[in-house]
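>>> The following comprises the amino acid sequence and a computationally predicted model.
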Amino acid sequence: MMTPPTDPQKIALLDAILPHVAFDGWSQTAFDAAVTEIGIDPAHARTMCRRGAVDLAIAYHMRADAAMIAALKASDMSDMRFRDKVAHALRLRIAGIDDKEAVRRAAALFALPHMAADGSKLIWGTADKIWEALGDTSQDVNWYTKRMTLSGVYSAVILYWLGDDSLDGQATDAFIDRRIDDVMQFEKFKSTMRDNPLFKPFTGPLSKMLSSVRAPTKMPPADLPGIWQDPR
């Protein structure tokens, strides 16, 4: 599981690269400039970030995820409907971003064919963190469909936000509400299909097949003996 950086030097490297990303993207040029700026040994920088700027782009995404989770834990959502809690989490995720151009450049980076797997993993991870923070306990196929649906919503929201120049992001707020409405309508449609006797010959066998799907087993804590964790 990917986690935000905790090494002070890697954090310093991440902070140093951000001003350069606006001009050079998450590139080797930006990475080298950040290394020079904070004055660390290039070989050591490569040890911390084996893929250079790519690892820092991933770290930047993870840092915003962590900020969102911290803000969610500090939020009083007791009077919110569940759909409003999801919308609130998406707004907090955007609020955790302190450099819009860095995200724009990261979107371009992870849209490249050879980077698509990393980008998809990051988006899925954000959706997973939101569901866990909101107390999701599903252990069947719903574990997957919830995260798949929210991944699509989150991706659409980020792309919309990148082009939003409205006052205080009001257009993005409205867009989030519309996307959540779409998801709720889809869930209502699925429920109608499942309960309609006309569709039982089709939905029955499918439901039986899907009933065997289980959520993945959680990994043990990384500090247990014999457990190795990717240092990136």
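It's in. Every value quoted in this text rests on a predicted model; they were computed, and no experiment measured them. Numbering: from 1, shown residues only.

>>> C-alpha only now, for contacts and for neighbours.
Will do.

>>> ok, residue 16 to residue 99 distance?
Distance, residue 16 to residue 99, by Cα to Cα, to the nearest Å: 13 Å.

>>> who's more crowded, these two?
Applying other Cα atoms under 10 Å to residue 16 and residue 99 shows that residue 16 carries more neighbours, namely 19 against 13.

>>> Quick check: closest non-adjacent residue to that one.
Nearest residue to residue 16 in three dimensions, chain neighbours excluded: residue 34, at 5.0 Å (Cα to Cα, 6 or more residues apart in numbering).

>>> and the one you found, how many neighbours does it have?
Here the number of neighbours of residue 34 (other Cα under 10 Å) works out to 24.

>>> Would you state the secondary structure element containing it?
helix 28-38 (DSSP states H and E).

>>> Contacts for that helix, please.
The contact list for helix 28-38 (Cα atoms under 8 Å, 6 or more residues apart in numbering) reads 12-14, 16-17, 20-21, 24, 41-42, 45, 52-53.

>>> right, and the pair among these with maximum separation?
Spanning the widest gap among the contacts of helix 28-38 are 24 and 41, at 21.4 Å by Cα to Cα.

>>> The residue nearest to the spatial centre of the chain: which element?
Centroid-nearest residue in the chain: residue 126, 2.4 Å away (criterion: Cα atoms, centre = their mean). Secondary structure assignment for residue 126, by DSSP H and E: helix 116-133.

>>> ok, now residue 223?
Under the criterion DSSP H and E, no helix or strand holds residue 223.

>>> Now do it against residue 63, distance only.
21 Å.

>>> Neighbour count for those two, which is higher?
Counting neighbours by other Cα under 10 Å for residue 223 and for residue 63 shows that residue 63 has the greater number, 19 against 9.

>>> hang on, isn't the more buried one packed against residue 11?
No. If you go by Cα atoms under 8 Å, residue 63 and residue 11 don't touch, sitting 9.8 Å apart.

>>> Can you pull the residues that touch both of the two?
Common contact partners of residue 63 and residue 11 (Cα under 8 Å, 6+ apart): residue 5.

>>> here comes the other one, which I'd like you to weigh against the first:
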Amino acid sequence: MPARAYPDPTREKLLDAALPNVIFDGWGPDTFKKAVADSGVSQALARVSAPRGSLDLAAAYHKRGDRQMVETLEAEDLSAMRFTDRVTHAVWVRMQVVDREIVRRGMSLYSLPHTAPEGTRLVWETADAIWNLLGDTSQDVNWYTKRATLSGVIGSTMLFWLGDDSEDFTATRDFLERRIGDVMQIEKAKATVRDNKALSTLFALPNAFLGLIKAPAGARRDDVPGTTTTKP
């Protein structure tokens, strides 16, 4: 895991002040105005800390959830779990450390065309945090495919969770386990191709091309923009 960076204290103060209003008003301009007023942070400092207003606060809430997930999982002993169960557990913990109604408001925010890329990036960072925590050492195209597939699992499970009224969200847990199972089947299929002499020969050319793809040079570092999940 990269060295942990501390979140911006002013932004965190604004976020704490905003959260009581998010459920009612969403992540809009009014919420940001109330957060500035309630936090006691000056307008000038608030705009420096969160130049995009509530969008920055929504991103800060997501990143806070990632940090809490990592802290929770680092305090647990996962060694007795199968790897599939570790991935499932990590996603489940990530969902438990956030408020469902605030997440619902965030989904509404990131469903807009101009904010959708931000939402995609944040989910990718969550998937990256999970893989890094579980010891992924991929340096090739697998670095991307693992994070892409897990991002899809996280996004679809979150959407299912928002509409789940089952006791203790057991339906969501079942949904998550099925999706993780699908991902593991993909990984097994890739391993079968690598281990099968006939198939590996058949896919030699595309595999050679994919072999040219490498993980970002700054992966698992905290001093390269866009390659860490723990920055504020």
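Ah, there it is. From a predicted model like this one, the values you see are computed outputs, not experimental measurements.

>>> TM-score for this pair?
The TM-score (TM-score structural alignment, normalised by the length of the first structure) is 0.88; 222 aligned residues with a Cα RMSD of 2.3 Å.

>>> hmm, back to that, just the ones of the contacts of helix 28-38 of the first structure in helices?
Among those, the members found in helices (DSSP state H) are 12-14, 16-17, 20-21, 24, 42, 45, 53.

>>> okay if I get these as a markdown table plus distance to residue 198 of the first structure?
Shown next, in a markdown table, are these (distance: Cα to Cα, whole Å):
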| residue | distance to residue 198 of the first structure |
| --- | --- |
| 12 | 61 |
| 13 | 60 |
| 14 | 57 |
| 16 | 61 |
| 17 | 59 |
| 20 | 60 |
| 21 | 56 |
| 24 | 58 |
| 42 | 66 |
| 45 | 62 |
| 53 | 55 |
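
>>> Relative to residue 72 of the first structure, which of these is nearest.
Looking across these and measuring by Cα to Cα, the closest to residue 72 of the first structure is residue 14, at 24.0 Å.

>>> how many other residues sit next to the closest one?
Burial measure for residue 14 of the first structure: 21 neighbouring residues, criterion other Cα under 10 Å.

>>> Now for the residue lying closest to residue 119 of the first structure once chain neighbours are set aside: which residues touch it?
Distance criterion Cα to Cα, 6+ apart; nearest residue to residue 119 of the first structure, sequence neighbours excluded, is residue 110 at 4.9 Å. Counting by Cα under 8 Å, 6+ apart, residue 110 of the first structure touches 116, 118-119.

>>> Do a quick rundown of the helices in the first structure.
Assigned by DSSP H, the helices in the first structure fall at 8-24, 28-38, 42-48, 53-73, 82-95, 100-110, 116-133, 141-162, 170-195, 200-210.

>>> In the third one, which residues are buried?
This points to helix 42-48 of the first structure. Neighbour counts over helix 42-48 of the first structure (16 or more other Cα atoms under 10 Å) mark 45, 48 as buried.

>>> Average separation of it from the aligned part of the second structure, please.
On superposition with the second structure, the mean distance recorded for helix 42-48 of the first structure (mean Cα distance after the TM-score superposition for the first structure) is 1.4 Å.

>>> list the helices and strands that helix packs on?
Using 3 or more Cα pairs under 8 Å, 6 or more residues apart in numbering; DSSP states H and E, the elements in contact with helix 42-48 of the first structure are helix 28-38.

>>> The helix it packs on: which residues count as buried?
Residues 29-35 are the ones in helix 28-38 of the first structure that count as buried (16+ other Cα under 10 Å).

>>> Neighbours of residue 25 of the second structure, how many?
By the measure other Cα under 10 Å, the count of residues near residue 25 of the second structure is 15.

>>> mind listing what it touches?
Neighbouring residues of residue 25 of the second structure by Cα under 8 Å, 6+ apart: residue 31.

>>> ok, the equivalent of it over in the first structure to residue 2 of the first structure distance?
Under the alignment (TM-score structural alignment), residue 25 of the second structure pairs with residue 24 in the first structure. Applying Cα to Cα, the value for residue 24 of the first structure to residue 2 of the first structure is 25 Å.

>>> Not counting its neighbours along the chain, what's nearest residue 160 of the second structure?
Spatially, and ignoring its direct neighbours in sequence, residue 160 of the second structure is nearest to residue 172 (6.4 Å; Cα to Cα, 6+ apart).

>>> which residues touch the one you found?
Going by Cα under 8 Å, 6+ apart, residue 172 of the second structure touches 157, 160-161, 164.

>>> separation between it and residue 161 of the second structure?
According to Cα to Cα, residue 172 of the second structure stands 6 Å off from residue 161 of the second structure.

>>> swap in residue 13 of the second structure?
Distance of residue 13 of the second structure to residue 161 of the second structure, computed by Cα to Cα: 28 Å.

>>> what do you get for residue 55 of the second structure?
To residue 161 of the second structure, residue 55 of the second structure is 23 Å away according to Cα to Cα.

>>> follow-up on the earlier one: more neighbours, residue 13 and residue 161 of the second structure?
Each of residue 13 of the second structure and residue 161 has its neighbours counted (other Cα under 10 Å); residue 161 has more, 21 against 18.

>>> Quick check: the more buried one touching residue 169?
Yes. Between residue 161 of the second structure and residue 169 there is a contact at 7.2 Å, judged by Cα under 8 Å.

>>> related to what we said a few turns ago, any idea which of the ones in helices among the contacts of helix 28-38 of the first structure is the one closest to residue 178 of the first structure?
Using Cα to Cα, those come closest to residue 178 of the first structure at residue 21, 31.9 Å.

>>> tell me the contacts of residue 42 of the second structure?
Residue 42 of the second structure neighbours (Cα under 8 Å, 6+ apart): residue 36.
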